[in-house]
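1. Below are the sequence and a predicted model for it; my questions follow.
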Amino acid sequence: MDLYEHQARELLEEHGIVVPKAEVTDVPQGAREIARRLGGRVVVKAQVKTGGRGKAGGVKIAADPAAAELTARQILGMDIKGHTVRKVMVAEPVDIEREYYVSYVLDRATGRFLAIASAEGGMDIEEVAATRPEAVARIPVDPGEGVTTARAAEIASAAGLPPQTVDVLVRLWDVLVREDALLVEVNPLVRTVQGRILALDAKVTLDDNARFRQTRWGDDLAALDDEGDALEAAAAEKGLNYVKLDGEVGIIGNGAGLVMSTLDVVAGCGARPANFLDIGGGASAQVMADGLGVILADPGVKSVFVNVFGGITACDAVADGIVQALETVRLTKPLVVRLDGNNAVRGRTILDAHRHPLVEQATSMDGAARRAAELAHAH
């Protein structure tokens, strides 16, 4: 479960990490009133569970309370990567001298956590990591040992962070452990011109397996959901194993391992997966219709890739399911299908005979992924 920025900041503040003063509202007039309480000049920030808000126009400076109301009116209702802005956070501005990046994330492959830090934080941290990986330190953390002051000093030194960040690194680890989180991230962590260290933005992902301990959010965690999670909730009601991602290629596959491989192959073709959707062993017309319906409801999806390896459920049954699903679901985006395994030839014949103008086939996973990426980029 991802938290909104304002919720993540609350956790950080409770653990002694300094954050700018801020309040949340869902109406433009509320932004005016908050700005008046904070001294006039403020930052208005969209509250959605996705990155890239600044580049999308979801983070803006307002010079006075009237401007804060106008800015909130512009941001509320925006669509940012498929997420509708329903609330804004209005925060006091900060005079920034330097921006840093710090996070802890679970590394499932090693059974440890990974500390990731850089002296070059901010909106372009992803570009920094891709073009100059040496500027981003990745330090494994043994969960049994945790992050002591000495360990935090090693992380800060490796990333080129100033000594004042050591205490933040220790406290951020405390957030991770005590709040049952899988990810805690501060970007940017800043040093102000006055020499203070503040967390300007925060992201926290809680472990769903620890929900029984996360009593602070009450019994109904659905209150934390935004539009992206609404798709996940809709999929769950239909018995689908669906996770929304920030991409443009919708993915349907049978088996978690195959779907994970499909995500990697699509990413390797220069496109971003829009979701994880595992239909398991069932590929009936209803399952395919439900899956396509959920994926096509994501406005960020530009193409769909169905990747099925026939086993117990043969490929001809999958093809029949796709054909019948297309009779109930209006296909608005191109669909690329790759069938392999049990009765694959018969399944391909069924799809060829249907001749839907938006459906294409490919015989290999790599070829299908490339075509889905091409179609996504063309729309």
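-> Perfect, I can see it now.
2. going forward, measure contacts between C-alpha atoms and count neighbours the same way
-> Fine.
3. surely residue 113 meets residue 146?
-> No. Using CA atoms under 8 Å, residue 113 is not in contact with residue 146; the gap is 9.1 Å.
4. Below is an additional structure, to be compared with the one above:
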Amino acid sequence: MLLIEADGKALFRDYGLVVPNGVLVTERGGLPASLPGPLMVKAQVPAGGRGKAGGILRCADTAAAAGAVDRLLGTSLRGHAVEACLVEPVASGRECYLSVMLDAAAGAARITFLAEGGVEVESQAASLGPEATRLCALDATAMRMALEAVTAGLPPLEAAAIRQAGQGLIHLFLERELMLVEVNPLFLTVESCIAGDAKVVLDLNAIHRQPALEAMILARPRLYADACRKLTEGFDYVELDAEGRIGLITTGAGLSMMLVDELVARGARPLNFLDIRTGQLRGSPARLIRVLDWIAARPSVRVLFVNIFAGITDQREFAMLLAEALAANPVRGVPVVARLVGNGAAEARAALAERRPDILLFEDLEAAMARAAALAA
């Protein structure tokens, strides 16, 4: 999961990187008047491309920055509500790029340095030469050597400054078990550098070994809603499209991802990914009710699609829990398409047909997807 810039920069400070001395503003009129301009106002959402989407603004003075904060708060950016803005002094220097990334396929780390950073840096990725990036073992010594290799062409003082910042990133990456730490732009002067941005991607599978990172996530339940759900609920619900029209109740990560892909390929807009883990329901509809509450919070939803393929779970028990959950939260009366396949599926469909004859029951996945997509449209 991606941290907001303010949280990423807080981690940078802990590992010795220099960052602008900014303030996080969460309310209109909350910007201190003492900040000297010029200032950068940055919407704090866990998403990339904020600058191109109008979420990063340069302001000449405090008054202009206060107006920018007031305009951004409460808006939506890249599918996320803007609930905070980071306001900080404008940094200067040559814009560079520096990152440490986990290359999962290679089981290694990738160190990358570019002498030119900025918002168009992605366009350079296809043409990166061996001098710009190094693949190395997940080891501090090997990563330090890779950092020295990618900065070998710099003047000595500049190379020393980049390597000092890079060492901090390497220690942060390893100690916090991260997937990516990226600084773009990294403002480079003759003898020092300043992190103008912070992109930090956590591995939620390692979070139980990182109490400080877990506390950081739980401190912002609205901003990191999906991650907080995973940590507090014990299963995965990820909102994919805030304007999605199909709410999904599914189990099994692979099957659920496949279903999302198939619906998107048909031009449909699924709201969410879900691995509800039916084996953990334990005879209670509570987990299903919470999922329905989250789905019902999005007024764009036009249909609820239930797709449960189970080898061990008793489908009849699941069907009764689904009926109880729908009775507790009718999801504003939207139609329900259900495909139940596996252990006890025939009995489950028969029980649902008797108890909830309004539910559209299917055995064939293609037919169920077609009906859900048609209702959503």
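-> Nice, thanks for sending it over. Please read all numbers here as calculations on a predicted model, not as lab measurements.
5. Put one on top of the other, what's the TM-score?
-> Once superposed, the chains reach a TM-score of 0.72 (TM-score structural alignment, normalised by the length of the second structure), with 359 aligned residues with a CA RMSD of 4.4 Å.
6. More neighbours: residue 113 and residue 146 of the first structure, which one.
-> Between residue 113 of the first structure and residue 146, counting by other CA atoms under 10 Å, residue 113 is the more crowded of the two (20 against 15).
7. How about that one: what's its closest non-neighbour residue?
-> residue 106 (4.4 Å; CA to CA, 6 or more residues apart in numbering).
8. any idea which element that neighbour lies in?
-> strand 96-107 (DSSP states H and E).
9. List of residues touching that strand?
-> Here strand 96-107 of the first structure makes contact (CA atoms under 8 Å, 6 or more residues apart in numbering) with 112-122, 125, 161, 169, 172-173, 176, 182-193.
10. and with 7 Å instead?
-> With contacts defined as CA atoms under 7 Å, 6 or more residues apart in numbering, strand 96-107 of the first structure is touched by 112-122, 182-193.
11. what's the answer for stretch 78-87 of the second structure, then?
-> Stretch 78-87 of the second structure is contacted from outside by 6, 22-26, 39-45, 47, 69, 72-76, 242, using CA under 7 Å, 6+ apart.
12. hmm, try it at 6 Å
-> Here stretch 78-87 of the second structure makes contact (CA atoms under 6 Å, 6 or more residues apart in numbering) with 22-26, 40-44, 73-76.
13. That stretch: which residues count as buried?
-> 78, 80, 81, 82, 83, 84, 85, 86, 87 (16 or more other CA atoms under 10 Å).
14. Farthest from the middle of the first structure: give me that residue.
-> Largest separation from the mean C-alpha position in the first structure: residue 353, at 38.5 Å (CA atoms, centre = their mean).
15. And it, how far from residue 283 of the first structure?
-> 19 Å (CA to CA, to the nearest Å).
16. which residues touch residue 55 of the first structure?
-> Residue 55 of the first structure sits next to no residue when contact means CA under 6 Å, 6+ apart.
17. run the last query once more with 8 Å
-> Counting by CA under 8 Å, 6+ apart, residue 55 of the first structure has contacts residue 123.
18. what's the closest of the buried residues of stretch 78-87 of the second structure to residue 248 of the second structure?
-> Nearest to residue 248 of the second structure, judged by CA to CA, of the buried residues of stretch 78-87 of the second structure is residue 80 at 19.9 Å.
19. From the chain's centroid, how far away is stretch 198-206 of the second structure?
-> Stretch 198-206 of the second structure has its C-alpha centroid displaced from the chain centroid by 9 Å (CA atoms, centre = their mean, to the nearest Å).
20. start to end distance for it?
-> Length of stretch 198-206 of the second structure, first residue to last, CA to CA: 20 Å.
21. Please identify the buried residues of that stretch?
-> 198, 199, 200, 201, 202, 204.
22. I figured residue 133 of the second structure was touching residue 150, is that so?
-> Yes. Counting by CA under 8 Å, residue 133 of the second structure touches residue 150, with 6.2 Å between them.
23. For those two, list the residues in contact with both.
-> Residues touching both residue 133 of the second structure and residue 150 (CA under 8 Å, 6+ apart): 111, 112, 113.
24. The second one against residue 151, yeah?
-> No. Taking CA under 8 Å as the definition, residue 112 of the second structure is not a contact partner of residue 151, at 9.2 Å.
25. so is residue 42 of the second structure in a helix, a strand, or just coil?
-> With DSSP: H, G, I helix; E, B strand; the rest coil as the basis, residue 42 of the second structure sits in strand.
26. Please pull up the equivalent of it in the first structure.
-> Counting by TM-score structural alignment, residue 42 of the second structure lines up with residue 45 in the first structure.
27. before we move on, back to that, need the next SSE after the strand holding residue 106 of the first structure, C-terminal direction.
-> Past strand 96-107 of the first structure, the next helix or strand by DSSP H and E is strand 112-118.
28. residue contacts, residue 36 of the second structure?
-> 61, 62, 89.
29. Matching the second one against the first structure, which residue comes up?
-> Going back to what we said before, that points to residue 62 of the second structure. Per TM-score structural alignment, residue 62 of the second structure is aligned with residue 65.
30. again with residue 90 of the second structure
-> By TM-score structural alignment, residue 90 of the second structure lines up with residue 93 in the first structure.
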